[in-house]
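1. Predicted model and sequence follow; I will ask about them next.
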Amino acid sequence: MSDKGPISIDAIRAARAAIDPWIVETPLWAWRSPTLEALRGTDTPVWLKLELLQRAGSFKSRGALTVMRTLDADALARGVTAISAGNHAMAVGYAARVLGTTAKVVMPNNANPGRIEGCRRFGAEVVLVADVHAGFRLVEQIAADEGRTFVHPFEGPLTALGTASVGLELIEQTRALGTELDAVIVPIGGGGLCAGVAAAVKLAAPGCAVFGVEPTGADSMHRSFAAGAPASIDAVRTIADSLGAPYALPYSFELCRANVDELVLVDDDQLREAMRLLFRDAKLAVEPAGAATTAALLGPLRDRLAGARVGAIVCGSNIDETTFFSLLADQPGR
């Protein structure tokens, strides 16, 4: 067992190899441009880990597959269930399809229409509810009544092992290009991505700082760090619905607390501006959560990481065209 938590490099490699048939090693892209140079005050590139190009459109497939590939034949026959604003639901639908089982996913009724349709394209049955709190109650009922395995959106050792492969790939890809990162920025919803990535980064590159970023309207990990224990929020109030977990939970919280150097917050205006920049300058169409690390780098971390060699996780891009362009059109403060 590592002193950074119950994750090791060997365990990450084994988990990554086990899901290799169904995922891709997403590209690492060195973002260089006059616009970025002016905003950062340095010509040092930002290394973007493009998880938006992962199967089902986000990093979530790594965790879902790592969990679901361990199910026995009886569990696969009964199927799985999940709760999500979209990315995890899509990942579970995708994983169910490639593993030969069925998925019944619960989503808030204000979930992005593109994600709801994406789940259905993978063959998942979609049940809409009023909010994520109601969704968590319903998914537990579905698991009890139908015998489906509940695939948690962010909690547990297998989920963290799956997401840790993102962090290990990032470090190894940058090293292959002759770069040692000074810092990695990771978005936080429930904390499953950050838990795995942070643990992997600290194992593979102990001197690399890890920063977690949350929206101001979904700051459960900030509250948890302040309380010293997993905490909750009463409602999600951010355009980054993919980062809108209602609470933190013990396993991912403890891994984050052990391996994350600092948490920062970004607001919706900063997320929109980062989306615009990524679209105009990096030619990437991302959902708000996918812009969170850029928003942090050019906002609360700008001075701290001036000139630093930074890796940023672009976690997903499951968003329909209408919503995407309406968010870009919104002006600050609206």
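-> Cool, the structure landed. Numbers count the residues shown, from 1 in each chain.
2. use CA for all of it now, contacts and neighbours both
-> Noted.
3. how near is Leu203 to Ala11?
-> Remark: distance between Leu203 and Ala11 (CA to CA, to the nearest Å) = 12 Å.
4. And for the nearest residue to Ala18 once chain neighbours are set aside, the neighbour number?
-> What sits nearest to Ala18 in space, not counting adjacent residues and going by CA to CA, 6 or more residues apart in numbering, is Thr66, at 7.6 Å. Applying the criterion other CA atoms under 10 Å, we find 22 residues in the vicinity of Thr66.
5. Give the residue from Leu203 and Ala11 that has the larger number of neighbours.
-> Neighbour totals were compared for Leu203 and Ala11, and Leu203 leads with 21 against 16 (other CA under 10 Å).
6. Check which helix or strand the more buried one maps to.
-> Secondary structure assignment for Leu203, by DSSP states H and E: helix 192-204.
7. so how far is that helix off the chain centroid?
-> Average the C-alpha atoms of helix 192-204, do the same for its chain, and the two points are 12 Å apart (CA atoms, centre = their mean, to the nearest Å).
8. Which residues does that helix contact?
-> 4-5, 7-9, 12, 59, 153-156, 159-168, 171, 186-188, 208, 210, 212, 252-253, 255-256, 259-260 (CA atoms under 8 Å, 6 or more residues apart in numbering).
9. let's see 6 Å
-> Identification of contacts with helix 192-204 by CA atoms under 6 Å, 6 or more residues apart in numbering yields 154-155, 160, 163-164, 167-168, 186, 252, 255-256, 259.
10. Which strand or helix spans the residue nearest to Ala18?
-> Secondary structure here is read from DSSP H and E; on that basis Thr66 sits in helix 60-68.
11. need the strands for this protein, in chain order.
-> Counting by DSSP state E, the chain forms strands over residues 28-31, 46-50, 80-83, 103-108, 125-129, 149-150, 183-187, 209-215, 262-266, 310-314, given from the N-terminal end onward.
12. alright, now check it against this:
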Amino acid sequence: MVGPDLDEVAEAAELLADAIIETPILPLKSARWDTVLPDCASVTLKLELFQQTGSFKARGALFGLRGLTDDQRRVGVVAASGGNHALAVSWAAKMAGVNALITMPEAVDPARIAGCKALGAEISLHGDMAAAFAAMYAAADAGRTIMHPYEAVHMILGAATCGREYALQAPEIDTFVIPVGGGGFSGGMAAAIKQMRPETHVIGVEPMGADTLWRSLAAGSPQSMPEVKTIADSLGAPFALPESFAVAQAYVDEVVRIEDHDMLRAMVQYQEILRITAEPACAASLAALTGPLSDRVAGRHVGLIACGSNISLTRYAELMQAL
């Protein structure tokens, strides 16, 4: 079997229950959504942006930190991230009393750097995401334990607890639309959802400029991006990796791609209707539903996820200038 089974997911959820929030769901059925949404039977949004540290990443990060050996705890951990995973690992490391080094791209939102430092993490900045990953592996060579943002059993299991939770909260949903970074989140969520309800359809969403999983599924093996170019830094994985790819390949039914301007439009819709200041990745599910999926979901019960929202007002305003 590829990925976690339902017993493992349930056990992980129980182990995290003391610290992880069961995030709420919201039916998008007010009159203000009528001119935005396509003709679905229903649309539900899971507000995972209300999770610890503002994203789903807290689930897997805490699960991973709690699984360290004593020797690993003494040396510390390292993680490469453009923001959400960085904050999650910083928080989980503080909870566990473990030193964390976070390697980040230089262009990351300064608010995310400040957030990690406030949680006690050490930060090193690098030219781009690929360079940040290289620095992570170098720190691992020096002894630190890698807290990988997606290629790790604990991250896939953490995502699976979110999928299980959502499926239990909204049993009517027959189509889930999930943002894709490296594939661990979409694959983990899909693994739980599809085992619980095999008839559901799970759709991953990637930016055109970071369509690593789309390329990998088309090729039948993990692929690398020649260049990542998207405003959604949380979705900007430069390569797919074997374990997370295998889980996504097994359970994600398809991947659709969206443009950056689709996410910007969805960010505005969240702000105007729900007063949510969404980062681009947070808006990806809505962008896909109102974009490439709009003519395919008639009569369907659709589940979206607002996966995280760690963005400064300064960065948000900068992005809005592109509209």
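-> Great, that's in hand. Computed from a predicted structure; not experimentally measured.
13. With both chains overlaid, what TM-score comes out?
-> The TM-score (TM-score structural alignment, normalised by the length of the second structure) is 0.97; 323 aligned residues with a CA RMSD of 1.2 Å.
14. so the helix holding Thr66 of the first structure matches what in the second structure?
-> Mapped onto the second structure using TM-score structural alignment, helix 60-68 of the first structure spans residues 57-65.
15. ditto for stretch 82-93 of the first structure
-> Residues 79-90 of the second structure are where stretch 82-93 of the first structure lands, counting by TM-score structural alignment.
16. So which bits of the matching stretch are buried?
-> Residues of stretch 79-90 of the second structure classed as buried: 79-90 (neighbour count, 16 or more other CA atoms under 10 Å).
17. Mind picking the two most distant members of those residues?
-> In terms of CA to CA, these reach their longest pairwise distance at Gly82 and Ser90, which sit 12.9 Å apart.
18. quick one on the thing from earlier: ok, average deviation of the helix holding Leu203 of the first structure from the second structure?
-> Between helix 192-204 of the first structure and its aligned stretch in the second structure, the superposed structures give an average distance of 0.6 Å (mean CA distance after the TM-score superposition for the first structure).
19. Please tell me which residues of the second structure that helix aligns onto.
-> By TM-score structural alignment, helix 192-204 of the first structure lines up with residues 184-196 in the second structure.
20. buried stuff in that stretch?
-> For stretch 184-196 of the second structure, the buried set under the neighbour-count rule, 16+ other CA under 10 Å, comprises 184-194, 196.
21. Likewise for stretch 9-27 of the first structure?
-> Applying a neighbour-count criterion of 16+ other CA under 10 Å, the buried positions in stretch 9-27 of the first structure are 9, 11-13, 15-16, 19, 23, 25-27.
22. Need these in TSV (columns: distance to Gly118 of the first structure).
-> Listed next are these as TSV, based on distance: CA to CA, whole Å:
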residue	distance to Gly118 of the first structure
Ile9	33
Ala11	31
Ile12	29
Arg13	29
Ala15	26
Arg16	25
Ile19	21
Ile23	17
Glu25	22
Thr26	20
Pro27	23
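23. buried subset of the contacts of helix 192-204 of the first structure?
-> For the contacts of helix 192-204 of the first structure, buried by 16+ other CA under 10 Å: 154-155, 160, 163-164, 167-168, 186, 252, 255-256, 259.
24. and which of the residues you listed is nearest to Val98 of the first structure?
-> Among these, Thr163 lies closest to Val98 of the first structure (CA to CA), at 18.9 Å.
25. Just tell me what the closest one corresponds to in the second structure.
-> Using TM-score structural alignment, Thr163 of the first structure pairs with Ala159 in the second structure.
26. Enumerate every residue touching that match.
-> Residues in contact with Ala159 of the second structure (CA under 6 Å, 6+ apart) are 185, 188-189.
27. Next one: it from Tyr166 of the second structure, what distance?
-> 11 Å.
28. Repeat that for Val247 of the second structure.
-> Distance of Val247 of the second structure to Tyr166 of the second structure, computed by CA to CA: 19 Å.
29. got it, and Asp5 of the second structure?
-> When distance is defined by CA to CA, Asp5 of the second structure is 16 Å away from Tyr166 of the second structure.
30. now do Ala298 of the second structure
-> For Ala298 of the second structure, the distance to Tyr166 of the second structure under the criterion CA to CA works out to 21 Å.
31. Please say which of those two ends up with more neighbours.
-> With other CA under 10 Å as the criterion, Ala298 of the second structure and Tyr166 differ in neighbour count, and Tyr166 comes out ahead with 27 against 14.
32. Give me the spatial nearest neighbour of that one, chain neighbours excluded.
-> Excluding its sequence neighbours, the residue lying closest to Tyr166 of the second structure (CA to CA, 6+ apart) is Lys46, at 7.2 Å.
33. Check whether the one you found really touches Ile305, as I assumed.
-> Yes - under the criterion of CA atoms under 6 Å, Lys46 of the second structure lies in contact with Ile305, with a separation of 4.7 Å.
34. What segments of the second structure are helices?
-> Taking DSSP state H as the criterion, the second structure carries its helices at 6-16, 57-66, 70-75, 84-96, 110-118, 129-141, 153-169, 184-196, 212-219, 242-251, 260-269, 284-290, 313-320.
35. Would you mind telling me which of those helices is nearest Ser234 of the second structure?
-> helix 84-96 (6.7 Å).
36. contacts for the closest one?
-> Against helix 84-96 of the second structure from outside (CA under 6 Å, 6+ apart): 53, 57-58, 61-62, 116, 119, 121.
37. mean shift between it and the first structure?
-> Helix 84-96 of the second structure sits 0.5 Å off on average (mean CA distance after the TM-score superposition for the first structure).
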